[in-house]
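J.: Mind looking at a prediction? Sequence and model below.
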Amino acid sequence: MNDRDFTQFPAPGDRLAPCHPSPDTLALLTRRRSATAITMADPGPSQDQLDHLLGIAARVPDHGKLAPWRFIVFQGDARDSFGRTLGEVFAAATPDATEAQIAFETGRFTRAPLVIAVISTVLERHKVPEWEQILSAGAVCQNLLIAASAMGYGAQWLTEWYAFDPQIKATLGLGSGERIAGFVYVGTVTEEPVERPRPQARVDHWTT
């Protein structure tokens, strides 16, 4: 190991280690647990940390170097303004909704100091299969969860109804071939998450 700063992103053409033995990384992955957005509070990541998070998120397998995803970041007052849109769309679609229900929908994005929308931007009729492009966007979401945890923040990957609502998607400016892979909420956790039951991994060994 030399004295280079390995927290900096490499430049094109840099030679990179083929592996990075790290007990700390293995421990993080072994015990990684999403925090619920409702348990998050300020402070959220600084601007430098946000830039680093997004840079890490983009370091995923990407067949064809298409970068088939983009980000929409919600911070500060932008969370309130978008929340008002959520409340209005919900109220229009749910005529019998109570004021409390509308208020809850309006406040969704204020549950955490930072919300990152990961937009899957599939290039249609491309030689790289759409499924591979979609999987790459999913890997972006997972990288965000892991990087946020490594920075000392809690994170949760959610979709919820507004990820699939046509009016919300239009408001966000989604175009042809674009879908919301998820909203990743990031913030300081006020309650430690509790481990949940997890399914036994299904494993087959090919022997022929």
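T.: Structure's in. What do you need?

J.: going forward, measure contacts between C-alpha atoms and count neighbours the same way
T.: OK.

J.: Run through who's touching the helix or strand harbouring Ser136.
T.: Per DSSP states H and E: Ser136 is located in helix 130-150. Residues from elsewhere that reach helix 130-150 (CA atoms under 8 Å, 6 or more residues apart in numbering): 28-29, 32, 34, 53-54, 56-63, 68-69, 118-124, 154-157, 181-182, 184, 186.

J.: Same question for stretch 59-72.
T.: By CA under 8 Å, 6+ apart, stretch 59-72 touches 58, 116-123, 128, 132-134, 136-137, 139-140, 143.

J.: go with 10 Å
T.: Stretch 59-72 has contacts (CA atoms under 10 Å, 6 or more residues apart in numbering) with 9, 54, 57-58, 115-123, 126-130, 132-143, 172, 177-181, 183.

J.: Quick one: end-to-end distance for that stretch.
T.: Taking CA to CA, to the nearest Å, the first and last residues of stretch 59-72 lie 17 Å apart.

J.: Mind naming the longest strand for the chain?
T.: In the chain, taking DSSP state E as the definition, the longest strand is strand 178-189.

J.: and that strand, how far from the chain's centre?
T.: Put simply, strand 178-189 sits 4 Å off its chain's centre (CA atoms, centre = their mean, to the nearest Å).

J.: what helices or strands is it leaning on?
T.: strand 40-41, strand 69-75, strand 114-121, helix 130-150, strand 154-158, helix 166-171 (3 or more CA pairs under 10 Å, 6 or more residues apart in numbering; DSSP states H and E).

J.: Can you point out the buried residues in that strand?
T.: Glu178, Arg179, Ile180, Ala181, Gly182, Phe183, Val184, Tyr185, Val186, Gly187, Thr188, Val189 (16 or more other CA atoms under 10 Å).

J.: Second structure follows, compare the two:
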Amino acid sequence: MTTRNQAALDFLLSRRSRPAKTLTTPVPTRDELGDILTAAARTPDHGKLEPWRFIVLEKPALSRLAKMIPDRAAALDIPDDKLVKAVAQYANADLAIVVVECPVISDKVPEIEQTYSAGAVCLSLLNAALASGWGANWLSGWASHDTTFCRDGLGLAAHERVAGLIHIGTETNAPPERPRPDLTAKTTWVIT
């Protein structure tokens, strides 16, 4: 057993995402994002395929994407309440990092394991931002799963998809603690 890192364990036991709608400026600088992205890239990755990449969206890009959403909502017959929420996710944000899943053809590593790696990057990115003192939230939403929006707005290739958008900024207020899973109901111990 290695030495216990109590500070890291305490952080993980108390970590809490901050709702994206409560985040504001300032946001991390490019230099500050360097450490956060470096930490996120240190994720489980069977075969060292790196089946993911980052797109950093600053305010002008987020505003441009927000303006694309109404046309896509109309084309997809998205209800008004979901349209409003999707526009706000982009229009009200100051910084978001898109984690793009980009699977690599491999005889050794199934695509599902590459999907898991992209999800692990999202969580590592979220935790790195929180550990750095920023507020952060992992979101997706219907627009991030629309291939036309992703192609035209984010420049994704046909084989790529959004694993998540990590919004990062300064939190305006701390959210209340939320109920956590009942571990006795979620855990099975196999002893024989």
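T.: Perfect, I can see it now. Values in this document were obtained by computation on a predicted structure and should not be read as measured data.

J.: Reformat the buried residues of strand 178-189 of structure 1 as TSV; add distance to Ile38 of structure 1.
T.: Formatted as TSV, the buried residues of strand 178-189 of structure 1 follow (distance: CA to CA, whole Å):
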residue	distance to Ile38 of structure 1
Glu178	28
Arg179	25
Ile180	21
Ala181	20
Gly182	17
Phe183	14
Val184	13
Tyr185	10
Val186	11
Gly187	10
Thr188	11
Val189	9
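
J.: before we move on, back to that, okay, and the longest strand of structure 1 goes to which residues in structure 2?
T.: Mapped onto structure 2 using TM-score structural alignment, strand 178-189 of structure 1 covers residues 160-171.

J.: circling back to that earlier point, out of the helices and strands packed on strand 178-189 of structure 1, nearest to Ala103 of structure 1?
T.: Taking CA to CA, helix 166-171 is the member of these nearest to Ala103 of structure 1, at 17.1 Å.

J.: Just the buried residues of that closest one, please?
T.: Ile168, Lys169.

J.: likewise stretch 33-48 of structure 2?
T.: Burial within stretch 33-48 of structure 2, assessed by neighbour count using 16+ other CA under 10 Å, is assigned to Leu33, Ile36, Leu37, Ala39, Ala40, Ala41, Thr43, Pro44, Asp45.

J.: What of stretch 115-125 of structure 2?
T.: In stretch 115-125 of structure 2, counting by 16+ other CA under 10 Å, buried: Thr115, Tyr116, Ser117, Ala118, Gly119, Ala120, Val121, Cys122, Leu123, Ser124, Leu125.

J.: what range in structure 1 matches that stretch?
T.: Going by TM-score structural alignment: stretch 115-125 of structure 2 matches residues 134-144.

J.: what does stretch 61-72 of structure 2 give?
T.: Stretch 61-72 of structure 2 maps onto residues 78-89 of structure 1, going by TM-score structural alignment.

J.: cool, and stretch 36-52 of structure 2?
T.: So stretch 36-52 of structure 2 sits over residues 53-69 in structure 1, by TM-score structural alignment.

J.: distance of the closest residue to Ala103 of structure 1 other than its chain neighbours from Gly76 of structure 1?
T.: Closest residue in space to Ala103 of structure 1, ignoring its immediate chain neighbours: Gly87 at 6.9 Å, by CA to CA, 6 or more residues apart in numbering. If you measure Gly87 of structure 1 against Gly76 of structure 1 using CA to CA, the figure is 18 Å.

J.: so how far does stretch 67-85 of structure 1 reach from one end to the other?
T.: Start-to-end, stretch 67-85 of structure 1 (CA to CA) is 29 Å.

J.: same check, this time on stretch 149-163 of structure 1
T.: Using CA to CA, the two ends of stretch 149-163 of structure 1 sit 24 Å apart.

J.: try stretch 47-58 of structure 2
T.: 32 Å.

J.: quick one: it to chain centroid distance?
T.: 11 Å.

J.: list the buried ones in it?
T.: Glu50, Pro51, Trp52, Arg53, Phe54, Leu57.

J.: Ok, stretch 31-48 of structure 1 next?
T.: Result for stretch 31-48 of structure 1 [16+ other CA under 10 Å]: buried residues Arg33, Ser34, Ala35, Thr36, Ala37, Ile38, Thr39, Met40, Ala41, Gly44, Pro45.

J.: In strands, which of the residues you listed fall?
T.: Met40, Ala41.

J.: Could you identify the residue of structure 2 that aligns with Asp204 of structure 1?
T.: Asp204 of structure 1 maps onto Thr188 in structure 2, by TM-score structural alignment.

J.: With Ala117 of structure 1 instead?
T.: For Ala117 of structure 1, the residue aligned by TM-score structural alignment is Val98.

J.: Surely its match and Gly155 touch.
T.: No - shown here, Val98 of structure 2 and Gly155 do not form a contact pair, counting by CA atoms under 10 Å, at 11.6 Å.
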